[in-house]
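Enquirer: Any chance you could fold what I've pasted below:
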Amino acid sequence: MTDAPTLTARQAFELLLDGNQRFVSDTAEHPNQDAARRAETAPAQRPFAVLFGCSDSRLAAEIIFDRGLGDLFVVRTAGHVVGPEVLGSIEYGASVLEAPLVVVLGHDSCGAIAAACAVLEDGVAPAGYVRDVVERVTPSVLAARASGHHAHAEILEEHVRHTVDLLLDRSRILAERVAANQAAVVGLCYRLADGSAHLVAARGLDIPAGSPT
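Expert: Presented below is the predicted three-dimensional model:
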């Protein structure tokens, strides 16, 4: 496979950001999306990043980061909420497939965050398993509000940071790989209107949160 076997976490992060900048500027190159790449990746996959994002239909990872087949190992749930299947999938991408970077990707106008805020305000929980999603987002909303943050963007950033820390807290495999400098976990917030992603959390990567991306 190309790229992935030799990339560091920092190089993988920069590769993602370069692709996102191309997407924002409408100069996408659509790499690794041809028949040759399809044939190359058929025997095995070696993605350079695990991307754990929200299931929102406007958050298609390979499009917004201008990547192609075999580049990203994508795991998605509504509100990027974490459960055993999610942790197992991320651990598989990071340890078995040896992807050096794990990305938590949140976005503005997130329905799961809006629903959690609504439940706290009116006390009416949604039906079915949607309630489970909302309950898993609620701690982030409460933490943001306890710090005096009430805007959706502020709650989103708190939820992304909370998810990054939760992954490292619950996954010993991931925490050990970060501690051994074999992987990094970062949190990005995506803006639907302009297509840009900005950094809000970094573990195992020497980049301050809030740095230009």
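Enquirer: only C-alpha atoms for contact and neighbour calcs from this point on.
Expert: Will do.
Enquirer: Just give me the neighbour total for Glu154.
Expert: Using other C-alpha atoms under 10 Å, Glu154 has 15 neighbouring residues.
Enquirer: so it touches Ala144, yeah?
Expert: Yes: Glu154 is within contact range of Ala144, at 7.1 Å (criterion: C-alpha atoms under 8 Å).
Enquirer: and for these two, which residues touch both?
Expert: Common contact partners of Glu154 and Ala144 (C-alpha atoms under 8 Å, 6 or more residues apart in numbering): none.
Enquirer: What segments of the protein are strands?
Expert: Using DSSP state E, the strands of the chain run over residues 49-54, 72-77, 101-107, 184-190, 197-203.
Enquirer: now the fourth one and strand 197-203, what's the angle there?
Expert: Here strand 184-190 runs at an angle of 150 degrees relative to strand 197-203 (axes from the mean of the first three to the mean of the last three C-alpha atoms, to 10 degrees).
Enquirer: residues touching the most centrally placed residue in the chain, list them.
Expert: The centroid of the chain falls nearest to Val104 when counting by C-alpha atoms, centre = their mean (2.3 Å). Counting by C-alpha under 8 Å, 6+ apart, Val104 touches 51-53, 80, 160, 163-164, 185-188.
Enquirer: Leu72: neighbour count?
Expert: A total of 25 residues lie near Leu72 under the criterion other C-alpha under 10 Å.
Enquirer: for Phe48, same thing?
Expert: Neighbourhood size, Phe48 [other C-alpha under 10 Å]: 31.
Enquirer: quick one more, to check against the first:
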Amino acid sequence: MSGPTPASAPAASPLPPAAPSAPTDSPAVAPAVPVDAPTPLNDSSTPDASSVAPISPAVTATPAVPVSPAVTAAPAVPVSPAVTSTPAAPVSPAAGRDGAGVAGARLPQVRASSSGPAPTRITRPADALAELIAGNRRFVSGRPEHGHDVSAAATASGGQLPHAVVVGCIDSRVPLEAIFDQTFGSICVIRSGGHVVDRAVLGSVGFAVSALKVPLIMVLGHVRCGAVDATVSALRTGSRPDGDVGYLVDEIAPAVRGVGLDDPDVTAKAMRAHVARTVRRLRDVTGVPELVAAGSVSIAGAVYDLDTGWVDLLT
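Expert: Below is the predicted model:
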């Protein structure tokens, strides 16, 4: 019995060196090893601390719930000052001229100079038309200059210098400021179903020309216009819509009849004819004939392509 006893003593002696090897690899693990599991460390199936070393750091890394500082750092709501500092300047004018926000918070006020130099007035009709054409090219190419930022609205709030009045359709797919890439204060916009003209439209054009001194009047139609299509359908069936919608049909009908209901492309051609007819009608706005004759105002007709975004001038 005494013979086997010394034999088992050397078998236990390799185990003590196993404990030092763990601290050698990772000093931080030393406290975790005795606390976690001396029993697993004595398992003969795991060689020394080689398998324990990887496990210990993992255990240490996970409980190293310095994740909680990370969480604390994020909520260290300096996020809110960051948000305030950037949008705060532009947002203030929209919220109120006195610098008070919607919730009553006081924000820095935006000055007109914050969005760049003040716009200059375009006085020549050819220059105004060139600006609209250039803006449409920027829009189509995906490189617009004006994103309708609130700071631009603040810049224009002190006064306006529009260079064109654009008469267009109410179609929601034809936002005039966007397709011409124009900023606040640069164009006056008048919209009605099928760009139909009534006294309110005529008066608005007259005001833009006489009071705001715009050098360009543009009438913009668009392909697949619902008002023109409804007029073609009403004339073919002999069923005129009731009420005020019938007024739109009555105003567009002359252009449709001029093309002819038998024409296979009557809707597209009638739309262009309706644009040309509207241009002629706007020439009779009070004061406009004299300005056109003097070369200080020009009237142009154009068509917007819903599919491509291009605006084509009518000759």
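Enquirer: still on that earlier bit, return the residue of structure 2 aligned against the residue nearest to the centre of structure 1.
Expert: Aligning on TM-score structural alignment places Val104 of structure 1 opposite Val219 in structure 2.
Enquirer: At which residues are the helices of the stretch 201-315 of structure 2 located?
Expert: Remark: helices assigned in the stretch 201-315 of structure 2 by DSSP state H, counting those that start in this stretch are 226-237, 243-259, 266-282, 288-294.
Enquirer: Just name the most buried of those.
Expert: helix 266-282 (a mean of 21; mean count of other C-alpha atoms under 10 Å).
Enquirer: pretty sure Pro215 of structure 2 is touching Pro125, no?
Expert: Yes: judged on C-alpha under 8 Å, Pro215 of structure 2 makes contact with Pro125 at a distance of 4.8 Å.
Enquirer: the more surrounded of those two?
Expert: More neighbours surround Pro215 than the other of Pro215 of structure 2 and Pro125, with 27 against 22 (other C-alpha under 10 Å).
Enquirer: Which residue lies closest in space to the more buried one, excluding its sequence neighbours?
Expert: Spatially, and ignoring its direct neighbours in sequence, Pro215 of structure 2 is nearest to Val297 (4.4 Å; C-alpha to C-alpha, 6 or more residues apart in numbering).
Enquirer: what separates the aligned partner of the one you found in structure 1 from Leu59 of structure 1, distance-wise?
Expert: The alignment partner of Val297 of structure 2 in structure 1, by TM-score structural alignment, is Ala183. Look at Ala183 of structure 1 and Leu59 of structure 1: by C-alpha to C-alpha, to the nearest Å, they are 24 Å apart.
Enquirer: quick one: which of those two has more around it?
Expert: Neighbours were counted for Ala183 of structure 1 and for Leu59 using other C-alpha under 10 Å; Ala183 has more, 25 against 20.
Enquirer: Could you give the number of residues near the residue opposite Gly193 of structure 2 in structure 1 once aligned?
Expert: Counting by TM-score structural alignment, Gly193 of structure 2 corresponds to Ala78 in structure 1. Look at Ala78 of structure 1: counted by other C-alpha under 10 Å, it has 18 neighbours.
Enquirer: and if you look at Asp56 of structure 1?
Expert: Asp56 of structure 1 is flanked by 18 other residues according to other C-alpha under 10 Å.
Enquirer: who's in contact with the match of Gly193 of structure 2?
Expert: Ala78 of structure 1 neighbours (C-alpha under 8 Å, 6+ apart): 54-56, 112, 133.
Enquirer: Now distance to Ala118 of structure 2 too, for the helices of the stretch 201-315 of structure 2, in JSON lines please.
Expert: JSON lines is the format used below for the helices of the stretch 201-315 of structure 2 (distance: least, C-alpha to C-alpha, whole Å):
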{"stretch": "helix 226-237", "distance to Ala118 of structure 2": "39"}
{"stretch": "helix 243-259", "distance to Ala118 of structure 2": "40"}
{"stretch": "helix 266-282", "distance to Ala118 of structure 2": "31"}
{"stretch": "helix 288-294", "distance to Ala118 of structure 2": "27"}
